[in-house]
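K.L.:
Sequence first, predicted model second:
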Amino acid sequence: MGIQGLLQFIKDASEPISVKKYRGQTVAVDTYCWLHKGAFSCAEKLAKGEPTDQYVSYCMKFVDMLRSFGVKPILVFDGRNLPSKKEVEKSRRERRQANLQKGKQLLREGKISEARECFTRSVNITPSMAHDVIKTARMRGVDCVVAPYEADAQLAFLNKSGIAQAVITEDSDLLAFGCKKVILKMDKQGNGLEIDQCHLGRCKSLGNIFTEEKFRYMCILSGCDYLPSLYGIGLGKACKLLRMANNPDILKVIKKIGQYLKMDITVPDEYIEGFTKANNTFLYQLVFDPLKRKVVPLNPYPDHIDPASLSYAGTNVGDEKGLEMALGNMDINTMQRIDDFNPDAPYTQPSKAARSSSWNDRCDKNSQLQISIWCKNYEPGSTQPKSPTTPKRPPPTRGKEKIISVQSLKMPQRESQVKRPREGKQVSGLSRKQPCGQGKGGKIETSAPARPSGLRKKASGKKSTVNNENSPGLQATISGLWGAFSFKKDNPKLSACKKGEPMSPVRENVMTELTEAEQEILIIAE
């Protein structure tokens, strides 16, 4: 299954991601990969024919996980067997049958562990098992598509047409079909490896001359489900051949593969014919377009190709039958109707009482996840994953000039350490004569903590020229404080001063001890 060794060959193009990256977007799922893993847990019951639905529960756990992250899943299932893979399917069927018979024999011998391994390898996913998953998914409002033939081509179509922004699978064949983004090895927590087609240039083994077309040629030459490789040719030799050859005609290059690689290889005509069929199968396999509701090729037919000549890439059964198959209403083997699901009928959400409380309940609030691809007004989403929203930052101003008006700036100022002027509370006739400390006998000195009175008389012949009026730890004399003020008689008769904000702590203490008459006498005397 897939291209042998391809994932290791292009490991430089892969990077670990969480499926949360696709929140609010759509991913297409290769559901048969989940079905195979889910069937392993109940392989013994399936081999014995006992009823079980463990594989359904396994698939629904992944569906619930995706929806809990806000990701809309589209479950894609395999359809009819492709004529190009007739021999491959025959050999796989024979292997499964041989493992089943061997397991039964080991079970009869009492070798239970060995028998269980054989039963696991003999698991065959039947259309009825796939239909059980489809019915359960429908009840949860999850879209399902049954491909006309291979799910790989259908997944690639959904991705390339923009209906799904990524594909979840375990099959490396998806890259050869031209898928843009593939998520591999995803676990139950949503962690996996993403391979972006744009990142294939990181692979040193491929070089920068590789195109989608050459990548497909390399996969076919190294051996795929549609054509086995020539003896001694793997990914390395196929890659080397395509890097050396400049001839755009790939068939001529293949005929001279021995000369390019200096190997003794004879290319039979059957291989050339098989290469052409394999290439056309990768390009023009039939898929179903859920928006147009038509059976179409994966890529449009070129003018020089007759669709009737590509029967090995699928036979068109018509749009009506193709729609019924895609909806899961028709058995892919017998082509008999087995269900009557109508996507145009109004969808009724099951009551929560009939459902278990799970992640699903949280997802129902997101209407975007509930829009079905079968709705006539459905529009494909963006092809670019949404990156986590980050707050907008102003553009950098480095290297830019801008004239700023200084007048409009109001710079914060520190509080001045000098006494602020009193506005509206000055006593009439009161004015500052000179700085405190410059009055007669008004020397101010630093001293120890003040006495209880706060006054200290000390004569000095020197006058201080420093304004220490508000300096902490300095004590002023009464005469020095009074000498700093002078009074002017603006009116013939001075009225008593109204008590306002104290001029100084010393004067306030003195005035509070005097009567009103004594205060007037003291002011006049000064």
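P.N.:
Nice, thanks for sending it over.

K.L.:
C-alpha only now, for contacts and for neighbours.
P.N.:
OK.

K.L.:
what's next to stretch 1-16, contact-wise?
P.N.:
With Cα atoms under 8 Å, 6 or more residues apart in numbering as the contact definition, stretch 1-16 has outside contacts at 171-173, 191-196, 199-203, 205, 219, 222-225, 235.

K.L.:
Please apply the same query to stretch 180-196.
P.N.:
With Cα under 8 Å, 6+ apart as the contact definition, stretch 180-196 has outside contacts at 13-20, 61-62, 65-66, 159-160, 165-171, 174-175, 197-198.

K.L.:
7 Å instead, please
P.N.:
Surrounding stretch 180-196, the residues in contact under the criterion Cα atoms under 7 Å, 6 or more residues apart in numbering are 13-19, 62, 159-160, 166-170, 197.

K.L.:
Just the ones of those residues in strands?
P.N.:
14-18, 166-169 (DSSP state E).

K.L.:
Please produce CSV containing those residues, extended by distance to Leu100.
P.N.:
Supplementary listing: those in CSV, determined by distance: Cα to Cα, whole Å:
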residue, distance to Leu100
Ser14, 37
Glu15, 38
Pro16, 37
Ile17, 38
Ser18, 37
Ala166, 36
Val167, 32
Ile168, 29
Thr169, 26
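
K.L.:
among the residues you listed, which ones are buried?
P.N.:
Members of the ones in strands among the contacts of stretch 180-196 that pass the buried threshold by neighbour count (16 or more other Cα atoms under 10 Å) are listed as 14, 18, 166-169.

K.L.:
biggest helix in this structure by residues?
P.N.:
Longest helix in the chain, counting residues (DSSP state H): helix 86-108.

K.L.:
what's in contact with it?
P.N.:
If you take Cα under 7 Å, 6+ apart as the criterion, helix 86-108 is touched by 112, 114-116, 118-119, 121-123, 225.

K.L.:
Out of those, grab the one that's most surrounded.
P.N.:
The most crowded member of these is Phe119, carrying 28 neighbours; neighbours defined as other Cα atoms under 10 Å.

K.L.:
one more structure, for comparison:
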Amino acid sequence: MGIHGLQKLINDHAPGAITETEMKNLFNRKIAIDATMSLYQFLIAVRIGGEGQPAAANLTDESGETTSHLQGLFHRTIRMINNGVKPCYVFDGKPPDLKAEELAKRAAKREEAEKNGKEATEAGDTETIAKFAKRTVKVTRKHTEEAKRLLTLMGVPVVDSPTEAEAQCARMAKEGLVYGAGSEDMDSLTFGASVLIRHLTFSEARKMPIKEINLSVVLEQLGLDMNQFTDMCILLGCDYADSIKGIGPVRAFDLIKKHGSLEEIIKNLDSTKYPIPESFDYVRVRQLFKEPDTLPASQIDLKWKDPDEEGLIEFLVKEKGFAEDRVKSGIEKLKKSRGTSVQNRLDSYFGAPVKRKLEEPKKEKGKGAKKAKTGGKAAASPVKKGAGKKK
């Protein structure tokens, strides 16, 4: 869920922090991707099969097990690597205790959606089936383990976070291990991600530009320090505390600008007009955002390797029923990109070789024509010292 209304607030008050870009512009960038969020997207995208399409559009193997998460992960990761991006996927660990209430709400909503979906199926209401199918999607432990296996076979690094994946991605970006955090959750910024990259794993068919959000510019243009920004995000509403009824993005921003902290806001707030929920334990939530249980960059070793061709065919083709020609095509793209990446790293260090054509010797006209000073031979154009090196 992330932070309620934060994207719009940044759009309105800190537009300079947002850059719309294309994947090719992220060439050679290491990006820590929220794996669970990505798998959820893939499950929804293929489960529904597009806007208004029936839920029966799932991709499954022979035993009826869903494979859409693997399909999405395989092809979209290849697309990133083909564009020179260096993705690493970060998986969720144990959720914080503060998230228990939010998780219970989600479980109740899934149960209600399953009930409504069954009723829609019995009634043959295709549109309603698709609507509720999206709400029943859950990333299971099996989905996660299969995804890790696939990524390892592809040669893509995997990181297991002690708790929230977006918090781990944020720390990796903040400490300079990666360029940015790839996630749709805006609380990546609240966790301190220096750069948040949204829409990175979206399908090309959706034609949504990738968005980069720079945290330092957000703070500068909002006129807040990191402590005030964190308090504002808690006030907006997040996964770890209920929001205060009646306080939306505009009012939350005004209050933090006026009072500077949640302590002062609550002290001056009319509790009869804006009753504070019992679960609004902002002190603990603030501490969670400031010091989440994550691994330091020094304990993470990111290595991109060559794909395991035999392993990928065994897993995707023989076990999961993927088309062999498509899998082999994907493997070739991975191998080609891997070789291109190595060459580009060498070129960026030494400078790409410059190819120059030799000048053709000029033909002599007439018997009395003088011979060229070079003795009639073609002289190669001299290459200046340092030519070919990248500046």
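P.N.:
Good, I have the coordinates. Just so you know, these numbers come straight off a predicted model, no measurement behind them.

K.L.:
Quantify their similarity with the TM-score.
P.N.:
The TM-score (TM-score structural alignment, normalised by the length of structure 2) is 0.71; 312 aligned residues with a Cα RMSD of 3.3 Å.

K.L.:
what range in structure 2 matches the longest helix of structure 1?
P.N.:
Taken onto structure 2 by TM-score structural alignment, helix 86-108 of structure 1 occupies residues 100-122 there.

K.L.:
now do stretch 14-25 of structure 1
P.N.:
Counting by TM-score structural alignment, stretch 14-25 of structure 1 corresponds to residues 18-29.

K.L.:
want to try a markdown table for the contacts of helix 86-108 of structure 1, with distance to Asp132 of structure 1 and secondary structure as columns?
P.N.:
Supplementary listing: the contacts of helix 86-108 of structure 1 in a markdown table, determined by distance: Cα to Cα, whole Å; DSSP: H, G, I helix; E, B strand; the rest coil:
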| residue | distance to Asp132 of structure 1 | secondary structure |
| --- | --- | --- |
| Ile112 | 29 | helix |
| Glu114 | 29 | helix |
| Ala115 | 27 | helix |
| Arg116 | 24 | helix |
| Cys118 | 25 | helix |
| Phe119 | 21 | helix |
| Arg121 | 22 | helix |
| Ser122 | 20 | coil |
| Val123 | 16 | coil |
| Asp225 | 28 | coil |
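
K.L.:
Kindly present those residues as a markdown table, with separate columns for distance to Pro343 of structure 1.
P.N.:
As requested, these are exported to a markdown table (distance: Cα to Cα, whole Å):
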| residue | distance to Pro343 of structure 1 |
| --- | --- |
| Ile112 | 46 |
| Glu114 | 46 |
| Ala115 | 44 |
| Arg116 | 41 |
| Cys118 | 41 |
| Phe119 | 38 |
| Arg121 | 37 |
| Ser122 | 35 |
| Val123 | 32 |
| Asp225 | 34 |
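
K.L.:
Need the buried ones from the contacts of stretch 1-16 of structure 1 selected in ChimeraX.
P.N.:
This is the ChimeraX syntax for the buried subset of those, where burial follows 16+ other Cα under 10 Å:
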select :171,172,173,191,192,193,194,195,196,200,201,205,219,222,223,224,225,235
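
K.L.:
Can you pick out the ones from the contacts of stretch 1-16 of structure 1 that are in strands?
P.N.:
Mapping those onto strands (DSSP E) picks out 191-196.

K.L.:
before we move on, back to that, in the match of helix 86-108 of structure 1, which residues are buried?
P.N.:
Residues of stretch 100-122 of structure 2 classed as buried by neighbour count (16+ other Cα under 10 Å): 110, 113-114, 116-117, 120.

K.L.:
got those residues as a markdown table, with distance to Asp308 of structure 2 columns?
P.N.:
Formatted as a markdown table, those follow (distance: Cα to Cα, whole Å):
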| residue | distance to Asp308 of structure 2 |
| --- | --- |
| Arg110 | 37 |
| Ala113 | 40 |
| Glu114 | 39 |
| Asn116 | 43 |
| Gly117 | 40 |
| Ala120 | 44 |
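
K.L.:
got a list of contacts for stretch 49-59 of structure 1?
P.N.:
Counting contacts by Cα under 7 Å, 6+ apart, the residues outside stretch 49-59 of structure 1 that touch it are 34-35, 38-39, 42, 132-133.

K.L.:
6 Å instead, please
P.N.:
Outside stretch 49-59 of structure 1, the residues within contact range by Cα atoms under 6 Å, 6 or more residues apart in numbering are 34-35, 38-39, 133.

K.L.:
just the residues you listed now: which is nearest Leu283 of structure 1?
P.N.:
Proximity of these to Leu283 of structure 1 (Cα to Cα) peaks at Trp34, which lies at 26.0 Å.
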